[in-house]
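1. Based on what follows, work out the 3D shape:
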Amino acid sequence: MGIGNCHPCAKYLLLVLNLIFWLSGAALIVLGVLFFTRPEVQPIVRLFNLTSIPLSSIEITAFFIILFGIIIFFVGLFGLCGAIRESRTCLILYIVLVTTILLAELALFTYIAISYEQWHTVIKQRLVSQTKKYNYEHPSQYERAVDYVQSKYHCCGIDSAYDYSDSLVPVSCCSITNSTSCTINQVSSSGVPGCFRLLTQGTIYWGKFFIIFELSLCLLSLIGIFLAICVCQHAMLYDGYIQAPYRI
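-> Predicted coordinates for the structure are as follows:
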C-alpha cells in the first residue's frame, strides 16, 4: 500500500488512538487524586510510611501514577494536534515521546519483576519490627493506623498475632471476639489471620488491572508510532520533502 493510500485511514485511526491516550491520561490523574483524598486510604498510607521521607511507598506510587497520567495526557494532545494539522513537528515529537514512554514502561516492568520479592521481604520485615514497638500507653498515628487496619480487615499483626512482643495485643485484634482484653491465645484460637497477606491480596488484585491497562497502552503505543510515521511521511511528501516515485 502506498503512502497516499494509507494516509486517510492512518490519520483517522491516529485521531481515535490519541483520543484514547488523552482520556486515559485524564482518568489516571483523576484516580490518583481520588486515591489521595479517600479517608479510608490514609491509615493504610501511614502504616506503610517506613522511610525517613514524609511520603510512604503507597503515596510515592500514587504520585507516579498521576505523573504518568499527565505525561500520557499531553502525549495524546500532541498526537491529536499532529494528526489534525498534519504537523511534522508535532508528529516527530509524538513519535519520540511515545517511543521513550514505551521503553520506560518496559524497563519499569522488568525492574518490578526482578525486585518484587526483594521489596516484598524488606517491607514485611520492617512492618514486623515496627509492630513489636507498638505503644499501648501513648498511641501515635502509626498505632491508630494499625488499629484501623486490624479492625477493618479483622486481622492481627503482620504475619500473625505473635508479631507483638508481649502476650498482650491491641484490642483491635479482637474485633471478631468483641473482648475488652486481648491476648495472643484468644486471637490465635479464633483463627485471626495476619494483615500483610490480606493487604497483599488486595494489592495484587488491583495490580492485575493496572498491569493489563499498561500492557494495553504499550500495544497502542506501537500502533500509534506506526500510524504517526505514515501520517508524517505523507505530510513531508505533500510539502515536497520527499520526491514521490509515482503519482498520488
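2. can we go C-alpha only for contacts and neighbour counts from here?
-> OK.
3. which residues touch the most centrally placed residue in the chain?
-> With distances taken as C-alpha atoms, centre = their mean, the residue of the chain nearest its centroid is I65 (5.1 Å). With contacts defined as C-alpha atoms under 8 Å, 6 or more residues apart in numbering, I65 is in contact with 28-29, 32.
4. repeat that for 7 Å
-> 28, 32 (C-alpha atoms under 7 Å, 6 or more residues apart in numbering).
5. Just the element for it, please.
-> Secondary structure assigned from DSSP states H and E places I65 in helix 57-85.
6. Here is the second sequence; please produce its structure so I can put it next to the first one:
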Amino acid sequence: MGQCGITSSKTVLVFLNLIFWAAAGILCYVGAYVFITYDDYDHFFEDVYTLIPAVVIIAVGTLLFIIGLIGCCATIRESRCGLATFVIILLLVFITEVVVVVLGYIYRAKVEFEVDHSIKKVYDTYNGTNPDAASRAIDYVQRQLHCCGIHNYSDWETTNWFKEAKNHSVPLSCCKATISNCTGSLSRPLDLYAEGCEALVVKKLQEIMMYVIWAALAFAAIQVKVKIKNSVSTFRGLSSHSLLLNLEVSFLSLPEILLVRIGTCSQILRYVIQYVIRKYL
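-> Predicted coordinates:
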C-alpha cells in the first residue's frame, strides 16, 4: 500500500514537471511573439525598456524548463536536496512572474505616451521608398491595421513626402484592400482607410503587453495553488514520500480554484499598479 502511494505521488509530480515544461514553452513563445511584433512597430516608440517584460518572461520560461528537469530527477531519485532546490527555484520564478505583471502594467500605461511622442516624427521622415526602414514601417502598419495617417488620411497633407510628390495623393498602403484600382488620390476618399493609425498602434501594443501580463499571472496563480510556502515548511521533519504526497494533494485540487485565484490576483494587482502609476509616473 505504501509503495503504491509513493508510485502515485511520483506519477503526479512527474506529470506536474511536464506541465512546467509546457509552461516554459508557452512563456518563451509569448516572449518571442512580443519581440517579433514589437519589431514591426519599433519606430513608433523610443523607450527600449518597454521590452523588459518580454525579456523577463523568456527568462522565466527558461527557469521553468530547468525546474521541470530538476523536479523529474529529484522525484525519480526521491532526493530531498533536489526537491528543496525544486521548491526554491519555484519560489524565485513566482516572484519573477509578479515582477513581470507589475512591469507589464507600468509599460502598458506608457505605450500611449511613447507612440504619441514618436509617430509624428516617423510620418515626417516617410519617403515612400522600400529600403527606408521608417517608410516600410508606416506602409506595414497602414496595411495591417487598415488605417491611414496619424488621426486620419488628411494628416498626410502636412508631411514632406506629400508636399514633394505634388500629386494630391497618399501612399497606396492607405488604399482599402477591397479596392483594386485605388491610386491613393484624396479626391476619392471612399477608397482610403478612414481611421488614423495612432489609436490602433496603441491598442495593438497594449494588447500584446496584456498577453505577457496574463501569461505571467496565470502561471503565478498555478504556483500559488501548488502551495509553495506549505511545501517549504514540510521539509522540517517530512520524508521524501510525505513531501511527494503533500505536493500531490495541492496539485490535484488545482482546477477547482485556478480561475478564482487569477481573478483575485488581477484585481489586487490592478489597484497596486494604478497607485504606482499615479504616484511615480
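7. I'd like the TM-score for the two structures, please.
-> The TM-score (TM-score structural alignment, normalised by the length of the first structure) is 0.69; 226 aligned residues with a C-alpha RMSD of 4.0 Å.
8. buried residues in the helix holding I65 of the first structure?
-> Neighbour-count burial for helix 57-85 of the first structure, counted by 16 or more other C-alpha atoms under 10 Å, picks out 57-59, 62-63, 65-67, 69-83.
9. can you map out the helices along the second structure?
-> Assigned by DSSP state H, the helices in the second structure fall at 2-40, 52-77, 80-124, 133-145, 160-165, 197-225, 228-233, 240-252, 258-280.
10. now the angle from the helix holding I65 of the first structure to helix 195-238?
-> Angle of helix 57-85 of the first structure versus helix 195-238, following axes from the mean of the first three to the mean of the last three C-alpha atoms, to 10 degrees, is 20 degrees.
11. Distance from the chain centre to helix 57-85 of the first structure, please.
-> Its chain's average C-alpha position is 13 Å from that of helix 57-85 of the first structure, according to C-alpha atoms, centre = their mean, to the nearest Å.
12. again, but for stretch 205-221 of the second structure
-> Here stretch 205-221 of the second structure is found 5 Å from its chain centre; the criterion is C-alpha atoms, centre = their mean.
13. check the fit of it onto the first structure and give the mean distance.
-> Mean deviation of stretch 205-221 of the second structure from its aligned counterpart in the first structure after superposition (mean C-alpha distance after the TM-score superposition for the first structure): 3.7 Å.
14. hmm, back to that, return the distance of the residue nearest to the centre of the first structure relative to D147 of the first structure.
-> Distance of I65 of the first structure to D147 of the first structure, computed by C-alpha to C-alpha, to the nearest Å: 28 Å.
15. same thing with H154 of the first structure?
-> 10 Å.
16. Equivalent analysis for A104 of the first structure, please.
-> 39 Å.
17. How about Q118 of the first structure?
-> Distance, Q118 of the first structure to D147 of the first structure, using C-alpha to C-alpha: 27 Å.
18. Could you find the counterpart of A199 of the second structure in the first structure?
-> Aligned by TM-score structural alignment, A199 of the second structure pairs with R197 of the first structure.
19. Give me the nearest residue to that match, chain neighbours excluded.
-> Excluding its sequence neighbours, the residue lying closest to R197 of the first structure (C-alpha to C-alpha, 6 or more residues apart in numbering) is D159, at 7.4 Å.
20. G194 is in contact with that neighbour, correct?
-> Yes: the pair D159 of the first structure and G194 passes the contact test of C-alpha atoms under 7 Å, sitting 4.4 Å apart.
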